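In: Dropping a prediction and its sequence here:
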Amino acid sequence: MKADQMPSAAPTVRRSRRELLLEVAADLFLHKPYDSVTVEMICAKAGISAPGLYRHFQNKQALLIAVVENPLEFLHQSARATVESEPDPRAALDAMVEFHIRSVLSAAPTTLIFLKNEHAFPETDRRRIRRAMNMYAEEWISTVSLLRPELSDPEVRLLTQAVFSMLNTVPTLNKGLDQESIVKTMSTAAVQALTSPRAE
């Protein structure tokens, strides 16, 4: 890459600090009540000063919103792209399941953080995030519906939400397995639960 094409150092520093703050805050919000997590606690764990945090986020609440909203938007974009580009619903489901599992293993599960701290979200943000969660779920539901035509819409939704709950708790249940073993085990379990015919 030519020198004039190299990105400047400043944006890289800003981006990495923001990502570090999001990662640290997500872990704290997952394991501690929102009200007990302080800006000082987040900054100390991230190794960043309070003014450094406020350059990226207006306050602790804005940081919580970003912790939940950013990964959720990424998940939805990925699922939508998969559904639109993959004509085989089974292949699309396989891809969405694996991507979801890898996402919750690489970062604190967004859904768990939201449900645990929902009281701390302003009403408008809470509703927006709820809508985003529903839109993401609809990508799965529409795909599962194609694979399970014998199920009613409420049954498909129940089944899909149950699988979501199972996958979102994977990081809290990991007992020393390597990541690829977890992905393989949980992908198999999720896909079988979503596609296996109901026993008569």
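Out: Structure received.

In: okay, CA-based contacts and neighbour counts for the rest of this
Out: Will do.

In: Show me what secondary structure element comes after whichever strand or helix holds Ala44.
Out: Ala44 belongs to helix 39-46 when assigned by DSSP states H and E. Per DSSP H and E, the first helix or strand lying C-terminal to helix 39-46 is helix 50-54.

In: how big is the angle separating the helix or strand just after that next one from helix 39-46?
Out: Tracing the chain past helix 50-54, the next element assigned as helix or strand by DSSP H and E is helix 60-85. Interaxial angle, helix 60-85 versus helix 39-46 (axes from the mean of the first three to the mean of the last three C-alpha atoms, to 10 degrees): 60 degrees.

In: helices or strands up against helix 60-85?
Out: Applying 3 or more C-alpha pairs under 8 Å, 6 or more residues apart in numbering; DSSP states H and E, we find helix 60-85 packed against helix 9-31, helix 89-106, helix 110-117, helix 123-147.

In: In addition, the following structure is provided for comparison:
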Amino acid sequence: MVVEINLLEQKEKRNILPYLVVAFFAFFLLTLAIVFNTQKSNLVEEAVRLDEQIVQVQAEQESFTTSSGGEGSGREELKTSLEQLKGTIVPTVPVVEGLVSLLPERGFFESFALTGTYEITVNVRFDSIQEAAKYTNILLQQSFISDVELAGVETDVVDNTEDLYDYQPRYIASYYIVLEESTLATVGVSTQ
């Protein structure tokens, strides 16, 4: 048996674990620095873009305020004209009720339109031409009406196939009526 004796020192194996841990932490820190740097640059770009949008919106807002400066006076004009119109409101419901109460038994309105502040155009159906004349005379006697003009009377064509005993209005009278402003404002509508 041979015994071998090695008198040379054996080299110790280096412990690379601390180097690996340091390298891992260095790589981790480098990766974190890169990620944070890209996030920071993205946020800076977004902030710059938002600042540009803010400047653009402020410029648009200034252009709207300068252009609406003329509209402000227009709005004031509209408000004053609205107040004037409120002062000249015609009480149409009492006027219509007054005009309807003066109609003969079988007369009725076909149309009613305000053509001016105190001007009315009315189409009325009657059974006879005499009823249209009587209605005109009655309208002229009313205190809330200053002028009445019979614009025309048309004959409604009756179908020959209808029953002869079927009683239908046959005349359409068109009236132009001017209301009395002072009477409407103080007294209102009252039929005589």
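Out: Perfect, thanks for sending it. None of the values given here were measured: they were computed from a predicted structure.

In: Tell me how the two chains score on TM-score.
Out: Between these two chains, after superposing, the TM-score reads 0.24 (TM-score structural alignment, normalised by the length of structure 2); 69 aligned residues with a C-alpha RMSD of 4.7 Å.

In: and the helices and strands packed on helix 60-85 of structure 1 as CSV, adding distance to Ser187 of structure 1 and mean neighbour count?
Out: Listed next are the helices and strands packed on helix 60-85 of structure 1 as CSV, based on distance: least, C-alpha to C-alpha, whole Å; neighbours: other C-alpha atoms under 10 Å:
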stretch, distance to Ser187 of structure 1, mean neighbour count
helix 9-31, 23, 16
helix 89-106, 6, 19
helix 110-117, 18, 18
helix 123-147, 14, 17
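
In: now these in a markdown table, with distance to Thr188 of structure 1?
Out: Output for the helices and strands packed on helix 60-85 of structure 1, formatted as a markdown table (distance: least, C-alpha to C-alpha, whole Å):
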| stretch | distance to Thr188 of structure 1 |
| --- | --- |
| helix 9-31 | 26 |
| helix 89-106 | 9 |
| helix 110-117 | 22 |
| helix 123-147 | 15 |
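
In: Quick one, which of those helices gets closest to Arg80 of structure 1.
Out: For the helices and strands packed on helix 60-85 of structure 1, the distance to Arg80 of structure 1 is smallest for helix 123-147, at 6.4 Å, taking C-alpha to C-alpha.

In: After the closest one, which helix or strand is next? Please name it.
Out: As the chain continues past helix 123-147 of structure 1, the following element, by DSSP H and E, is helix 153-168.

In: gap between the following helix or strand past that next one and the chain center?
Out: The helix or strand immediately downstream of helix 153-168 of structure 1 is helix 170-173, counting by DSSP H and E. With C-alpha atoms, centre = their mean, to the nearest Å as the basis, helix 170-173 of structure 1 stands 14 Å off its chain's centre.

In: do you know which of the helices and strands packed on helix 60-85 of structure 1 lies nearest Val156 of structure 1?
Out: Checking the helices and strands packed on helix 60-85 of structure 1 against Val156 of structure 1 by C-alpha to C-alpha gives helix 123-147 as the closest, at 6.5 Å.

In: on contacts alone, who are the packing partners of the closest one?
Out: Contacts defined by 3+ C-alpha pairs under 8 Å, 6+ apart place helix 123-147 of structure 1 against helix 60-85, helix 89-106, helix 153-168, helix 179-195.

In: TSV please, covering the ones you listed and showing distance to Arg128 of structure 1.
Out: Below are those laid out as TSV (distance: least, C-alpha to C-alpha, whole Å):
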stretch	distance to Arg128 of structure 1
helix 60-85	9
helix 89-106	21
helix 153-168	19
helix 179-195	27
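
In: Neighbours of the nearest residue to Thr110 of structure 1 once chain neighbours are set aside, how many?
Out: Closest residue to Thr110 of structure 1 apart from its sequence neighbours, by C-alpha to C-alpha, 6 or more residues apart in numbering: Val68 at 5.2 Å. Neighbour count for Val68 of structure 1, taken as other C-alpha atoms under 10 Å: 20.
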